[in-house]
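Colleague: Sharing a sequence plus its predicted fold:
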Amino acid sequence: MTAPLLPPPLLPPADWRDFLALTKPRVMTLVVFTGLCGMLAAPVAIHPVLGFTAILCIALGAGAAGALNQWYEADIDAIMRRTAKRPLPDGRMDRQAALHFGVGLAAFSVLLMGFAVNIPAAAILTLSILFYVLVYTVWLKRRTPQNIVIGGAAGAFPPLIGWAAATGDIALLPVLLFSLVFLWTPPHFWSLALFMKSDYAAAGVPMLPVVAGERMTRTQIGLYTIPMAAVAIAPWPVGLTGAIYGIIATLGTALFGWMALVVTLRTRAGDADAMKPEKRLFKYSILYLFLLFGALVVDRWLS
């Protein structure tokens, strides 16, 4: 006679901080900022209440994408040191709760954007969530070293959403801002992947340093920095921004290019602790986007 199967032990109710952690608040900060700057750079003013609602929807949509990403990747998050303490791999939350939270948050953000702001902004927000969850997380990340290249589009949508929330359409400037974030993502993320290579290898994630080696990754960082620099400066010579943005973008991009060149030309570092140039590039790349998007808004207001 076989023993009866016992139900799995119930996890304690998740704390509100665990739900907040699911939304990846650090990543959300940059997403919200670029979306806000896209909205403020638009040629028409949006009502403050509608503007606040649009930014709230962008934040909720980004949080939903982060939650669904962690729901799907709980197995590999448990292997990697950088992610092992997240709510799901650490056993502080049930996967079903994370799934329901992510889906509910996504639906609410899109519906609120559509009803309160406008349909174009809601459509782009929907596309950004689906792209991050289905294209990057489910399809690309575990299958190809080009995952972050194609998947980088997901994080590039917020300026388009912010602009569309204010104007109801899309123009050349937000397309350039989208392209900037899209081209910025590979050097930004690969600089992180270089000193997190062992974690990705252990989790079986085919990040470029794992499958192609450090030399190829460094070369690709340098190659992607070139078109990124061109797109970053482009709004000034084509007359979409003034000298304030142009000068700050030129100087900030020159520093990014120098740091990327140091990483590109560097020989194999040997271990993560020795990778100071890579860590500096990763940290500066975040500041770089804040700097450029902030300069864009200041330029708009003072021009």
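Modeller: Yes, it's here.
Colleague: Please count neighbours and contacts with C-alpha atoms only from this point.
Modeller: Noted.
Colleague: Spell out which residues sit in contact with the closest residue to residue 141 other than its chain neighbours, please.
Modeller: Counting by C-alpha to C-alpha, 6 or more residues apart in numbering, residue 141 lies nearest to residue 147, which is 5.0 Å off, once chain neighbours are set aside. Contacts of residue 147 were listed using C-alpha atoms under 8 Å, 6 or more residues apart in numbering, and they are 136, 140, 141, 207.
Colleague: ok, structure two:
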Amino acid sequence: MAQPRDFLALLKPRVMSLVVLTAIAGLVVSPGHMSPTLAFFSILAIAIGAGAAGSLNMWYDADIDGVMTRTAKRPVPSGRVDPETALSFGIGLSILGVSLLGLAANWLAAGLLAFTIFFYAVVYTMGLKRWTPQNIVIGGAAGAFPPMIGWAAATGGISIESVTLFLIIFLWTPPHFWALALFKLRDYDNAGVPMLPNVAGERATRIQIFAYSLILAPIGVAPFLLGFAGPVYGVASVLLGANFVRHAYRTLKMPDGDPKMIPAKKLFGFSILYLFGLFAILLGEGLVTHLLSAFGG
């Protein structure tokens, strides 16, 4: 019988935590104004939507999750939650999250959330993931929408600033997941998922990882250059970006067939710190600005 922790696992809480962080950052640094209550319910709705997408992903991917060591213990492939329950849970949460965001904020933000769920569950999970080695490049857009949704919730619109936040996550996703795919290559091969290392080889993957890191690093600094992030973010984004490139370069120089894949593992770990650090600092600066503005008023 399914336990509450199994339904929590369906929500992909680690992924959800990053979604929530980036959505809050988008909401806080935007020029819009929301009451704390409406802001809370807006973020809650985005979190529910992220959980819905995770549940739908686990429902559809149960067959390949069961043959991969990283995912075999998930609730559906392990038999703790039956597929129909995961599907119903995901659909119900999707309706709840989108409706709540529309009522708490606006229907543009709700529409973006609905599109994000659809893109992740249908376009990426049901289509791209099993069809093309560029799956994570295109599918990564789903994970890049949360700060844009947060911005739209507060302002009712989309701007160059929110697009910039989208681009940071969009460009971060391929090197992040390809680093994982390098040292989990056998898992993806057994599951028949055409991740880039399985199709194009390790060398081509490492080259693309490095190329993306060279594009990502300056885009990561863009919020400071565009004036909606402060000097702390500016310095941190330069340092974090330089370290991302350093790890990507070491991965590039990694010997073919390296059994330990230490540089790739370090890049994967650092990539999480990179994205978390950027958006945590962005959020912190935004909160300080709001507090100073309130105190000054």
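Modeller: Noted; the coordinates are in hand. A quick note: this is a predicted structure, and the numbers were derived from the prediction, not measured.
Colleague: Superposing both, give me the TM-score.
Modeller: TM-score for the superposed pair, counting by TM-score structural alignment, normalised by the length of the second structure: 0.95. Supporting figures: 289 aligned residues with a C-alpha RMSD of 1.1 Å.
Colleague: one step back: now, which of the contacts of residue 147 of the first structure sits nearest residue 90 of the first structure?
Modeller: residue 141 (21.8 Å; C-alpha to C-alpha).
Colleague: list the contacts for the equivalent of the closest one over in the second structure?
Modeller: The pairwise alignment with the second structure assigns residue 141 of the first structure to residue 129, based on TM-score structural alignment. By C-alpha under 8 Å, 6+ apart, residue 129 of the second structure lies in contact with 135, 136, 139, 193, 194.
Colleague: Go through the contacts of residue 147 of the first structure and name the one nearest residue 37 of the first structure.
Modeller: For the contacts of residue 147 of the first structure, the nearest to residue 37 of the first structure is residue 136 (24.8 Å; C-alpha to C-alpha).
Colleague: And for that closest one, the neighbour number?
Modeller: Burial measure for residue 136 of the first structure: 23 neighbouring residues, criterion other C-alpha atoms under 10 Å.
Colleague: gap between the closest residue to it other than its chain neighbours and residue 205 of the first structure?
Modeller: The shortest distance from residue 136 of the first structure to any non-neighbouring residue, by C-alpha to C-alpha, 6+ apart, is to residue 151 (4.7 Å). Look at residue 151 of the first structure and residue 205 of the first structure: by C-alpha to C-alpha, to the nearest Å, they are 14 Å apart.
Colleague: what does residue 33 of the first structure give?
Modeller: Residue 33 of the first structure is 29 Å from residue 205 of the first structure, by C-alpha to C-alpha.
Colleague: For residue 114 of the second structure, what is the corresponding residue in the first structure?
Modeller: Looks like residue 114 of the second structure aligns to residue 126 there (TM-score structural alignment).
Colleague: how would you label that match: helix, strand or coil?
Modeller: helix (DSSP: H, G, I helix; E, B strand; the rest coil).
Colleague: does it really touch residue 112, like I thought?
Modeller: No. Using C-alpha atoms under 8 Å, residue 126 of the first structure is not in contact with residue 112; the gap is 11.5 Å.
Colleague: Overlap in contacts, these two.
Modeller: By C-alpha under 8 Å, 6+ apart, no residue touches both residue 126 of the first structure and residue 112.
Colleague: counterpart of residue 85 of the second structure in the first structure?
Modeller: So, by TM-score structural alignment, residue 85 of the second structure is matched to residue 97.
Colleague: What count of nearby residues applies to its match?
Modeller: 14.
Colleague: separation between it and residue 33 of the first structure?
Modeller: Residue 97 of the first structure is 28 Å from residue 33 of the first structure, by C-alpha to C-alpha.
Colleague: Same question for residue 150 of the first structure.
Modeller: From residue 150 of the first structure to residue 33 of the first structure the distance is 22 Å (C-alpha to C-alpha).
Colleague: Those two: who's more crowded?
Modeller: residue 33 (21 against 18).
Colleague: Next up, the contacts around that one.
Modeller: Taking C-alpha under 8 Å, 6+ apart, one finds 290, 293 in contact with residue 33 of the first structure.
Colleague: swap the cut-off to 10 Å and go again
Modeller: Residue 33 of the first structure is in contact with 39, 55, 58, 59, 158, 159, 162, 289, 290, 293, 294, counting by C-alpha atoms under 10 Å, 6 or more residues apart in numbering.
Colleague: and which of those is nearest to residue 214 of the first structure?
Modeller: For those, the nearest to residue 214 of the first structure is residue 289 (25.0 Å; C-alpha to C-alpha).
Colleague: The closest one -> the second structure?
Modeller: Per TM-score structural alignment, residue 289 of the first structure is aligned with residue 275.
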